[in-house]
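Asker: sequence first, predicted coordinates after that:
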Amino acid sequence: MLIATAAATQHWWRDAVIYQVYVRSFLDSTGDGIGDLAGVRVGLPYLKKLGVDGIWLSPFYPSPQHDHGYDVADYTGVDPVYGDLAEFDLLVADAHRLGLKVLIDIVPNHCSSAHPWFREALAGGPDSPARSRFHFAPGRGADGALPPNNWRAMFGGPAWSRITEPDGEPGPWYLHLFTPEQPDLNWRDPAVGEHFDAVLRFWLDRGVDGFRIDVAAGLHKHPELPDSPDPEADERSRDSVNPLAWNQPEVHQVWRDWRAVCEEYTARDGLDRLLVGEVSVPTAREHAEYVRPDELHQAFFFHLLSARWDVDAFRRTISEAMRDIAGTGSTVTWVLNNHDQVRTVTRYAGEPSGEASGLGPARARAAALLMLALPGAAYVYQGEELGLPEVVDLPDEVLTDPIFRRTGSRRFVRDGCRVPLPWTGHASPFGFTSGAGAARPWLPQPEWFAEHATDRALADTRSFWHLYRDGLQLRRSLPQLGEGTLRWLETPPQVLAFVRGDGLVCAVNFGTEAAPAPVTGTPLLASGDCPPGVLPGSTAAWWISDPATTAPLFPPASSPKGPTA
């Protein structure tokens, strides 16, 4: 059953494909070895040719760069390393001329320790009202020498740091769920909400089409700041969260308020403004609470990203999303990667030899085609369209991720997916930066990046780039794709297959041995060689199936429950 109305289909975001630009690593226009907004502007025609609907820009605000911009010192400016507001305005104007939407990253959970608010809080002494904008609390134990509770930081170590008062005496502790350089804001202080209302309006007035919201489930903390029942959870996995510091019920009012601001702008000119949240919660049902009609428009569904390469895991994950998230009237927002995750080719390799054997790339191609066939929206991280693997052998001395600095462990280090993109040529800097006096890229590019350079990818019709481009073109031209219905087909073991709309069939073989194809005839698009009647291992394909002439070989299975199933 499908309940989408004609009005609903006019909302561009419901089935949009957005390309995530990690500005620092996209394209350098100045020769300093760091990507910038002018470089993004140069790359816009490339993204238009790829076929995406818009871009999401990682933080470019003034920042000490302890976490590469996610420690914001000024929410209404541009760090000089990335350009200035005039350059930002040119970028937005050029993107809009090309028909591309522009989303910017906003970081409301925490700011930089260099932010004027935090400096004021430190300088004001124990009675400073500025401290109410943050989570300051007295320590425990003798002379308050122990942290206020047992919470751990996501990036390692305690979630509390003690300050020294202006008179030199030891003071209270402040909360930071990531690093000491990123103090958490206290959203129970009205001044915080008022400030971000002004920040949203500042950027909306400059023409942005929406916001990607960092740590969208974490703004409110339990008011009593009690001990966590599992204090080590945050350090065991980046996907584990402290239930006392995340997903508190009060956070939903923040998104109602922000949605109202967006609706106010939409009422003026009829153009949708989008809120998409980074929502890390345990279940699809909890996820659905963030995309109710008066809250966020979208929230990244990370469960597909984290699902192991297994037919049952993927089917269960997709079914739960369709049942619980699409049931709100929103659409599911699918992702396979971002700037915090191991790149898909490497993640799916399965074992150290997987990339060399082709297993990782084959699975990554199949997963991309699967994602683009699912109902709803999708986000693609830069370089995924080039089939870039993770750079796993960066020397310790070049690593910049605060996770490494705080833990000494490379387990969750994110630099490997942030290495600057290769554009042209056979040696670093691969066109990322240019000029006789150009600096080296801020992270070193390996020699094998030459195999994935953009110029080579565009010239090879069998490349990842062409698979993404062809999938995006079909997604735009075929009425069965994007928003709409999904109906499962019965399949042999290791094969996942479903029907979209009236007759588009997508099938993925999660095994390594060939299986019968669910539809006779030649595929419309396939992630690898796919002869008629056969679906090779680690391959996905799309077919158009006319029920009157080329009915699927496999009968329908039970559909996931929900209004779009």
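Answerer: Perfect, thanks for sending it. Numbering: from 1, shown residues only.
Asker: going forward, measure contacts and count neighbours with C-alpha atoms only.
Answerer: Will do.
Asker: tell me, what residue is most central in this protein?
Answerer: The residue lying closest to the centre of the chain (Cα atoms, centre = their mean) is Asn338, at 4.5 Å.
Asker: quick check: that residue touching Glu384?
Answerer: No - applying Cα atoms under 8 Å, one finds Asn338 not in contact with Glu384, separated by 9.3 Å.
Asker: how about the strands in the stretch 201-350 of the chain?
Answerer: 210-213, 274-277, 298-301, 333-335 (DSSP state E, counting those that start in this stretch).
Asker: looking at those strands, spot the one closest to Trp117.
Answerer: strand 210-213 (20.5 Å; Cα to Cα).
Asker: which elements pack onto the closest one?
Answerer: In terms of contacts (3 or more Cα pairs under 8 Å, 6 or more residues apart in numbering; DSSP states H and E), strand 210-213 is packed against strand 101-106, strand 274-277.
Asker: please redo it, this time with the cut-off set to 10 Å
Answerer: Contacting strand 210-213 under the criterion 3 or more Cα pairs under 10 Å, 6 or more residues apart in numbering; DSSP states H and E are the following elements: strand 54-57, strand 101-106, helix 190-205, strand 274-277, strand 298-301.
Asker: put this next to the first one:
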Amino acid sequence: MSIESRDEAAWWESAVIYEIALISFQDSNGDGKGDLAGLVSRIDYLRWLGVDAVWLTPIYKSPFRDLGYDISDYCAIDPAFGNLEDFDRLVKALHAEGIRLILDLVPNHTANDHEWFVESSSSRNSAKADWYIWADAAENGGPPNNWLSRFGGSGWEWCEARRQYYYHSFLTEQPDLNWRNPQVRGAIADVMRFWLDRGVDGFRVDASAVLIKDELLRDNPPNPEAEGKPPPQRQTPVFTDDRPETMICIEFMREVIDHYPGRLLCGEVQGKTDRIGHFYGNDRPRLHLPLNFALLDSRWDVLSLQATIDAYFNAIPEHAWPVWVVGGHDKQRIASKIGEPQMRAMAMLLMTLRGTPFLYMGDEIGRKRVPIPADRVRDPFEKLVPGYDLCRDPERAPMRWDDSAQGGFTTGEPWLPLERADEAVNIAAQQRDKRSLLALFRALMALRREHACLRQGDYKALRSCNDVLAFRRTDGRNEILVALNIAAEPRKWHWQGRGHLLMSTHLDRSPEPLPDASLLLRGNEGVIIAVEAR
């Protein structure tokens, strides 16, 4: 079904959203890098899997020092990926299959070769002199304050032409824009409109919590929990992160997107769970979906999981729509954290909790971190802050579509190495296996589409004990029960009522009536039960 025939206002509340790092998804021309044409060739897979939207990491023109998050032209496609005509073909092809497209929006910084920065850095009197964060040297000639870059070292870099320092939250080559300047806000709004007018269905806002820095440039205090942490985390970023004025910036972007009905604004946020609620906004709306990584960050035991879920639901406003993210280009693979057996329980949890599920390409086959030899590392995090296991390349390695040497990803040399074929999971093998993890993800997505209760129903927690995490979903007319054994050994689970088994994570049990009794859950097994009305 095409997008035109199902143009729901808040489509994201029922959607499953799938993140794609384009450079690692599918190569079409043998240069070892994924591209737009390659993605078009895999739309049949996305349709088969059942995802409702894809979110692409940056595809704009870029020197690609940081996976394209260093942008030199917001309104051009990087030649490695194709061109605007290729992009338009992608939008049309996705929409024809009922799949929406979300782009990464990077409003905090540009590349240092962006024409805006070239002009800004040329002179204190240039037309764009105040488009970035500039400051005079300290009395000793050093940086203006103690702010650190997330990639190590000072966050300030000297510019001889201006005889000033500029601030960079990330790489030296990624200068931060000055969001206090209305011209900057207007330029980003123009960028948004450029892509929205081409049919984009929304944006994921990168680094949305750090758009404004302290106007007085006050020093950040030391982090009392700094022991053992990498140098960039040895301060508490009070004056660089999550400033109150940042919410005004997000509200501004929301105003832009609200002129385009049915478009989504989601965003990367920082901080603990109890801080996530203010990113939704109240009288002035902000993000539709502030991305929530609580499941990925939680300890994977039943007591921790029930506490994590409860804390998140208590932290978001009553009107807010929840969101659950279990993977991403910046996050370590959840399969490497919880192990292959529990991936089935995780899949069922993700697809049955109230809220919008996000997964990252490869999560659906339980892909783990890919070992990257030292001489093949591309991630600047690992190069600049070594020794802390911060490298993100293991998550960014190309997709393995089959068991061939290059994984069906390319006919050339992949930009990052793949794991050995005889040690790897791959799409083709799991498509052939009717009980694979991939088959489970696909079945769960189909079940969500079939049961409105799983998409829009209320969430009611049950007391989790004996290693079984359990909860109810109800929409007033229908009730569905979910129980997940988080242990490797069998566990008895007691429930009241009568119902029918809809699905087991093992995909080896036919739908069957279940009497009011105890249910023996096998190790790592989860079940979904449709409860009969009394």
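Answerer: Yep, it's here. Given the structure is predicted, the values throughout are model-derived calculations rather than measurements.
Asker: please identify the most buried of the helices and strands packed on strand 210-213 of the first structure.
Answerer: Comparing these by mean neighbour count (mean count of other Cα atoms under 10 Å), strand 298-301 ranks first with a mean of 26.
Asker: which residue range of the second structure does that one align onto?
Answerer: Aligned using TM-score structural alignment, strand 298-301 of the first structure spans residues 289-292 in the second structure.
Asker: I'd say Pro148 of the first structure and Ser228 touch.
Answerer: No - counting by Cα atoms under 10 Å, Pro148 of the first structure does not reach Ser228; the two are 11.4 Å apart.
Asker: so for those two, which sits in the more crowded spot?
Answerer: Pro148 (24 against 16; other Cα atoms under 10 Å).
Asker: if you count neighbours, what's buried in stretch 452-460 of the first structure?
Answerer: For stretch 452-460 of the first structure, a neighbour-count test (16 or more other Cα atoms under 10 Å) marks His452, Ala453, Thr454, Asp455, Arg456, Ala457, Leu458 as buried.
Asker: before we move on, back to that, in CSV: the strands of the stretch 201-350 of the first structure, plus distance to Ser132 of the first structure.
Answerer: Putting the strands of the stretch 201-350 of the first structure into CSV (distance: least, Cα to Cα, whole Å) gives the following:
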stretch, distance to Ser132 of the first structure
strand 210-213, 23
strand 274-277, 25
strand 298-301, 29
strand 333-335, 35
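Asker: nearest to Ala16 of the first structure, of those strands?
Answerer: With Cα to Cα, the closest approach to Ala16 of the first structure among the strands of the stretch 201-350 of the first structure belongs to strand 333-335: 9.2 Å.
Asker: distance from the chain centre to that closest one, please.
Answerer: Its chain's average C-alpha position is 8 Å from that of strand 333-335 of the first structure, according to Cα atoms, centre = their mean, to the nearest Å.
Asker: give me the range in the second structure that that strand lines up against.
Answerer: In the comparison with the second structure, strand 333-335 of the first structure aligns to the range 323-325 (TM-score structural alignment).
Asker: ok, and what's touching the matching stretch?
Answerer: Residues outside stretch 323-325 of the second structure that contact it (Cα atoms under 10 Å, 6 or more residues apart in numbering): 12-13, 17-18, 266, 288-297, 309, 312, 349-351, 353-360.
Asker: one more: stretch 113-125 of the second structure?
Answerer: In contact with stretch 113-125 of the second structure (Cα under 10 Å, 6+ apart) are residues 61-63, 70-74, 109-112, 126-134, 159-166, 173-177, 184.
Asker: switch to 7 Å and redo it
Answerer: Ile71, Ser72, Asp73, Asn112, Ser126, Lys128, Ala129, Asp130, Trp131, Ala161, Arg162 (Cα atoms under 7 Å, 6 or more residues apart in numbering).
Asker: next, the buried residues of it.
Answerer: Judged by neighbour count (16+ other Cα under 10 Å), stretch 113-125 of the second structure contains these buried residues: Asp113, His114, Trp116, Phe117, Glu119, Ser120, Ser121, Ser122, Ser123, Arg124.
Asker: same question for stretch 440-452 of the first structure.
Answerer: For stretch 440-452 of the first structure, by 16+ other Cα under 10 Å, it's Arg440, Pro441, Trp442, Leu443, Pro444, Gln445, Phe449, Ala450, Glu451, His452.
Asker: quick one: map the last one onto the second structure.
Answerer: Put plainly, it is His452 of the first structure. Residue pairing (TM-score structural alignment): His452 of the first structure is matched to Val425 of the second structure.
Asker: mind checking the SS state of its match?
Answerer: coil (DSSP: H, G, I helix; E, B strand; the rest coil).
Asker: which parts of the stretch 301-450 of the second structure are strands?
Answerer: Under DSSP E, counting those that start in this stretch, the stretch 301-450 of the second structure gives strands at 323-325, 356-360.
Asker: could you dump the ones you listed to TSV with mean neighbour count?
Answerer: Below are those laid out as TSV (neighbours: other Cα atoms under 10 Å):
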stretch	mean neighbour count
strand 323-325	23
strand 356-360	24
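Asker: can you check which of the ones you listed gets nearest to Tyr280 of the second structure?
Answerer: strand 323-325 (11.5 Å).
Asker: post-alignment, that closest one versus the first structure, mean distance?
Answerer: With mean Cα distance after the TM-score superposition for the first structure, strand 323-325 of the second structure departs from the first structure by a mean of 0.7 Å once superposed.
Asker: just want the angle from the longest helix along the first structure to helix 190-205.
Answerer: Secondary structure of the first structure per DSSP state H: the longest helix is helix 251-269. Calculated by axes from the mean of the first three to the mean of the last three Cα atoms, to 10 degrees, helix 251-269 of the first structure forms an angle of 30 degrees with helix 190-205.
Asker: list the buried ones in helix 251-269 of the first structure?
Answerer: Per 16+ other Cα under 10 Å, helix 251-269 of the first structure contains these buried residues: Val251, His252, Val254, Trp255, Arg256, Trp258, Arg259, Val261, Cys262, Glu263, Tyr265.
Asker: what residue of the second structure takes the place of the third one?
Answerer: When you say that, I think you mean Val254 of the first structure. In the second structure, the residue paired with Val254 of the first structure is Cys249, using TM-score structural alignment.
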